Structure formats: C-alpha cells, structure tokens
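S.K.: fold the following for me, if possible:
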Amino acid sequence: MNPTIKTIGEKHLIGMRGSMHHGQVDNIISLWKKFIPIKFKVTNTLNEELIALQDYKDFSNTKLAFDIWACAEVSDLNNIPEGLSGLTIPAGEYAVFVLKGMDAGALYREILSEWLPNSGYEVDSRPHFQVMGKKYINNSDKSEEDVYLPIKLKL
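M.R.: As a prediction, the model looks like this:
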C-alpha cells in the first residue's frame, strides 16, 4: 500500500449535500440518485469527473453524523444552480490511494490500521474525497477511483 502524497490547491465544488452516520450507505446512493439527473445544470465544470466528499466534524468519533456530497469540480462558485450548493476544499496535503472495486470500507480499514500508523502522518480535519474519473464503473469489481485522505505530519 503505497499512496501518492499530493499537495493540492483549493478546489471549488458544486453539488448536493446530505448527512449520514457510518454504515448508512443508502444515504449515499439516495444522494447520487438525486444529483446525477440535474448535474447538467452545473455549467462551469473543469472536467467530466465526479467527486464524492465526506466532511467529518470529528473523524475519530464514529458515532457522529457527517456531511456527504455528490458534486463536480468547477472553476468558481459564482453561478450555483437552484437546488445545489457550493463548497471549497482548502488547499493541503493528501495521501491518494487507488480503490479497485467498490469496497471503500475495506480500503479505509487498511489505511487506518496499516498505512497511517507507520506513515509519519495523521488525519487532518479537511474533507475526505474520492475522484471518480474514466476508470470508475458503478457497481463493478473492475472500477477504479482515487481516494484522497487529508493528512498532516505528526507532531
């Protein structure tokens, strides 16, 4: 498990926001079913990729609800279509993992139990997100997406 460490600039996103607790996968599915039919309203996208985002109030507390987003990266937040919202991901450092298949939970367990304790990093408080590009195939074991884990050096 060798992630790529990337420093990204600020990213602007437009999409739909929901809320969930760990394990409530139906909330994610429902959010995407609402967003996909209206994503065409977002006219200033930077690419064809979709972004799934999680914004945790406290990543270490698995009992707390957190915000989830179904969205696309845009050039700016000047023209947000009705029914959608904007969000800016702050610049920062990320460990980027490739998820093959659809079991993000298994990947996160491996990251948190194996990679992170030996990495010299800790999870930062910025949003976590996944980029679903050309290799993403919904509900397929052949799918690939990039998983961005916000990190900072351990003190």
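
S.K.: make it CA atoms for all contacts and neighbour counts henceforth
M.R.: OK.

S.K.: mind listing what's buried in the lengthiest helix in the chain?
M.R.: Scanning the chain for the helix with the most residues, using DSSP state H, yields helix 25-35. For helix 25-35, a neighbour-count test (16 or more other Cα atoms under 10 Å) marks I28, L31, W32, F35 as buried.

S.K.: quick one more, to check against the first:
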Amino acid sequence: MIGQSITANFPSGFPDAALKVQKEFVERRNEIINFKDKEVLISPYMCNGIIATYFACLEVSDLTDIPEGMIGFTLPFQTYAKINCTNQSIGEAYDRIFKWMNEKGYVQRFLENTCPIEIFYFEDHVEEEDVEMLIPIRT
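M.R.: The predicted model follows:
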C-alpha cells in the first residue's frame, strides 16, 4: 500500500481527521504509478483508545516508487470479520460487527501486527459509497 496518514485524538478528532486525510490523498492519488485500482481507497488504522493513526492508501503492485510525503507498507495476511455498509452508515456498522463478534465469541486482535481496515469504493455522482469494514480477529 502507498498512501498518507494522519494522527489525531480519539475519539474527539474523528471522523474529521479521517475525512481530511482521505480528501488530501484523493487529490494526490494520481502520483502513484503502480496502483492496482485507483477507485478503491484502503484505510487501515491503529487506535489505542487515546490517539489514532488513520491511513488513506491505494493498493500497489510494489513499493518501489513512493511519492514524496507518502508512506509505503505491506499488511500481513490476517483473518478478519467483515461487514458491508456505506459511507453514511459506518458508525452503525461498527456497532453491528462488534455485536456479532461478541455473540460468536470472536475477539479482535489488537495491535498485534494487525489493524482494522475500511475499504471505500468510489462512485461518481453518488452520496452513498459502498464500504467494507474488516476487523482482525483471533481464530
């Protein structure tokens, strides 16, 4: 992945911080030459309950050409709980996925070479975009 990040207080700085870095990144995504699909924004994040670092990235074929001011990294293979929602229902989707995980006995892997991921699928001229949310779980 290649992208940009922002760190802000949590929860008071969100979702504003996430929206800010996504907007800034979308304006620069054409600088990434080895992207797989520039209409899919991948946003992993790390949060310790006090501060959070949120990324806006594109999946790339390799990490050889990283534009100035961006970061490149690889996420290891993980098992995730997944839920689909829209950019208008993310908060409700988090409530639903954590309720489901609790009912099924799944526990989130927390900062163990893992991070949750939000995946946004851009569509022209729509207010609601499809989003996938992935929460790393212990198996």
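
S.K.: from the buried residues of helix 25-35 of the first structure, which is closest to Y148 of the first structure?
M.R.: I28 (17.4 Å; Cα to Cα).

S.K.: in the first structure, which residue is closest to the centre?
M.R.: F129 (1.5 Å; Cα atoms, centre = their mean).

S.K.: who are the neighbours in contact with whatever residue of the second structure lines up with that residue?
M.R.: Aligned counterpart of F129 of the first structure in the second structure: I117 (TM-score structural alignment). I117 of the second structure is in contact with I42, S43, P44, Y45, M133, L134, I135, counting by Cα atoms under 8 Å, 6 or more residues apart in numbering.

S.K.: closest one of those residues to K36 of the second structure?
M.R.: Nearest to K36 of the second structure out of the contacts of I117 of the second structure is I42 (Cα to Cα; 11.5 Å).

S.K.: quick one: the helices in the first structure?
M.R.: Ranges of helices in the first structure, per DSSP H, are 25-35, 104-110.

S.K.: to what extent does the last one diverge from the second structure after superposition?
M.R.: On the superposed models, the aligned residues of the second structure are on average 1.3 Å from helix 104-110 of the first structure, with distances taken as mean Cα distance after the TM-score superposition for the first structure.

S.K.: what span of the second structure is that helix aligned with?
M.R.: Residues 90-96 of the second structure are the counterpart of helix 104-110 of the first structure, counting by TM-score structural alignment.

S.K.: over to the first one?
M.R.: Under TM-score structural alignment, the match for helix 25-35 of the first structure in the second structure covers residues 15-25.

S.K.: returning to that earlier point: next one: the match of helix 104-110 of the first structure to chain centre, how far?
M.R.: In terms of Cα atoms, centre = their mean, to the nearest Å, the centre of stretch 90-96 of the second structure is set 14 Å apart from its chain centre.

S.K.: what sits up against it?
M.R.: Counting by Cα under 8 Å, 6+ apart, I83, N84, C85, V131 sit against stretch 90-96 of the second structure.
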